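Trainee: The sequence isn't on hand, but the structure is:
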C-alpha cells in the first residue's frame, strides 16, 4: 500500500474506535450492543501493557456475564457517571470542567473553550441521545476526535494532501488540551467506582488508547 492509502486506513480505524468509545459513554449498554461486543475480537498483545490489560478484563467480562448483564451494566453506569446510590455523591463525572476547574463544577472554562472549537467547525449538538449533555462531556469530546479523523480522510481523498499535516496537528492539539489533560484522572475514577469488570476494562482502554493515539499522531508529524 502507498503512503496515502496507509494514512486513509489509519484515520478510518481511529475514527471507528473513537465512535465505539462515544457509544459506550453516551448511554447505557443495550442488548444489541452487548451481543455485538461478545462477537468482537480484541487485541491480545498491544504495545501498551495497560491497553492489553483493559482488553483482557473486558473480554473476561463478556465471556462470563451474569444472568442479567443489561441490568447490572445500567446500574453500574448510573453509579459511576451519575453517582446514583452513592451517599457522598462521589463519581467519575464525565465532564472536563469538573476535572479542570477550581470549583470542580460543570460549565467552566473548558466548556466555553470546546463549545467555541465546535462552532468554528460549524458543529452543534444533535437532537438525539446525548443532546442533554454539555459540550465538554466525554462522549462529545471523543465524537469531535472522530469528526476530525473523518475530516482528515476527506482531505486526503479530495483535496490538497499538503493539508494532511495541519489536520494531524489539529487533532494533537485537541487531544492534548481537551482530553489528555483530564481523562486519565477520569478513567482512574471509573476504575475506582465501577463494580463491573466491563467498565473497569473500558476505563483502562480509554486511558491507554488516548495516550497511544497521541504517540501515533506525533510519529506522523515527525
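Mentor: It's in. The shown structure was predicted, so the numbers you read here are calculated from the model rather than taken from an experiment.

Trainee: contacts and neighbour counts: CA atoms only from here.
Mentor: Will do.

Trainee: what about the helices in this structure?
Mentor: 3-26, 31-38, 49-63, 69-82, 96-100, 109-120, 138-158, 164-178, 183-193, 197-221 (DSSP state H).

Trainee: residues making contact with the fourth one?
Mentor: In other words, helix 69-82. 28-31, 84-86, 91-94, 190, 193-196, 198-199 (Cα atoms under 8 Å, 6 or more residues apart in numbering).

Trainee: which among these end up buried?
Mentor: Among those, those buried by neighbour count (16 or more other Cα atoms under 10 Å) are 28-29, 91-94, 190, 193-196, 198-199.

Trainee: of these, closest to residue 151?
Mentor: Nearest to residue 151 among those: residue 94, at 25.4 Å, using Cα to Cα.

Trainee: ok, structure two:
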C-alpha cells in the first residue's frame, strides 16, 4: 500500500475517534461504498438501509456512550493502572512526537491528552505523508499495538451501531496489516 493511501486511512481513523461524526462526514461516508465495504459489511448495509438522520443520531449516541461516558481512547489511561494522563515530555508518546519533529499544540484542540487515539492516528498520518516509515513502524511497535487492540476488543461489546462495531475490528486489522507491511522493511531492526 502506498503512503498516500496509508495517510488517507489514518486521517479517516483520526477523525472517527476525535469526536462525533457530523452530518457532512456521515453523508460523505454514505456516498463512499468502497470505504463502507472496507470498514465492514454490516456498516455498508446499515448505511444503505437507514436514513441519514437516523444514522447521525444513532452514531452520535454510540460515539458518546462508548468514547466519552464508558471509556476514553487514551494510551496512558489504558496502560497505566493509576488512570492518570501524563502531560509534557513525561508522557512517552509526547517524547516520541518530539523526537520525530511532530508538534502537538494542545491549545488548538479540544482533546486534552497527547496520547489520545485521534492524535496518535494523526501522527501516523503525518509520518505517512512524510514517508517516515521507520518511525511509523517504531510507533506502531512501541505504542499503538501495545494498547489499541486490547482496547478495541474491550469496547466492542459497548458499541450499538454497525459503524463503531465494525470500526473496532477494522482499526485492529488495519494497524496489524500496516505493521506487517512495515515489518518486512524494518522488522530486523527492532
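Mentor: Alright, I've got the coordinates. Computed from a prediction, not measured in an experiment: that's the story for all the values here.

Trainee: Provide the TM-score value for the superposition.
Mentor: The TM-score (TM-score structural alignment, normalised by the length of the second structure) is 0.86; 185 aligned residues with a Cα RMSD of 2.5 Å.

Trainee: hang on, the earlier thing: right, so the helices of the first structure: which one is the most enclosed?
Mentor: Burial of the helices of the first structure is given as mean neighbour count (mean count of other Cα atoms under 10 Å); helix 96-100 ranks first at a mean of 23.

Trainee: tell me which of the buried ones among the contacts of helix 69-82 of the first structure is nearest to residue 147 of the first structure?
Mentor: Residue 147 of the first structure lies nearest to residue 94 out of those, by Cα to Cα, at 19.6 Å.

Trainee: For the closest one, list the residues it contacts.
Mentor: Residue 94 of the first structure touches 81, 137-138, 186, counting by Cα under 8 Å, 6+ apart.

Trainee: Turn the residues you listed into CSV, including distance to residue 167 of the first structure.
Mentor: Supplementary listing: the contacts of residue 94 of the first structure in CSV, determined by distance: Cα to Cα, whole Å:
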residue, distance to residue 167 of the first structure
81, 32
137, 23
138, 21
186, 27
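
Trainee: what's the closest of those to residue 7 of the first structure?
Mentor: residue 138 (25.9 Å).

Trainee: circling back to that earlier point, now tabulate the helices of the first structure in a markdown table and tack on distance to residue 128 of the first structure.
Mentor: A markdown table is the format used below for the helices of the first structure (distance: least, Cα to Cα, whole Å):
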| stretch | distance to residue 128 of the first structure |
| --- | --- |
| helix 3-26 | 11 |
| helix 31-38 | 18 |
| helix 49-63 | 27 |
| helix 69-82 | 19 |
| helix 96-100 | 21 |
| helix 109-120 | 17 |
| helix 138-158 | 12 |
| helix 164-178 | 23 |
| helix 183-193 | 24 |
| helix 197-221 | 23 |
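
Trainee: between those helices, which gets nearest to residue 130 of the first structure?
Mentor: Comparing the helices of the first structure by Cα to Cα, helix 3-26 comes nearest, at 5.9 Å.

Trainee: Output the contacting helices and strands for the closest one.
Mentor: Under the contact criterion of 3 or more Cα pairs under 8 Å, 6 or more residues apart in numbering; DSSP states H and E, helix 3-26 of the first structure touches helix 138-158.

Trainee: Aligned to residue 30 of the first structure, what sits in the second structure?
Mentor: Residue 30 of the first structure maps onto residue 22 of the second structure when the alignment is built from TM-score structural alignment.

Trainee: Now do that match against residue 39 of the second structure, distance only.
Mentor: Residue 22 of the second structure sits 18 Å away from residue 39 of the second structure, taking Cα to Cα, to the nearest Å as the criterion.

Trainee: Likewise for residue 117 of the second structure?
Mentor: Distance from residue 117 of the second structure to residue 39 of the second structure, by Cα to Cα: 18 Å.

Trainee: cool, and residue 138 of the second structure?
Mentor: 25 Å.

Trainee: repeat for residue 112 of the second structure
Mentor: Using Cα to Cα, one gets 27 Å for the distance from residue 112 of the second structure to residue 39 of the second structure.

Trainee: same thing with residue 136 of the second structure?
Mentor: 22 Å.

Trainee: Identify the residue of the second structure aligned to residue 71 of the first structure.
Mentor: In the second structure, residue 71 of the first structure lands on residue 57 (TM-score structural alignment).

Trainee: let me redo that: residue 176 of the first structure
Mentor: Residue 176 of the first structure maps onto residue 141 in the second structure, by TM-score structural alignment.
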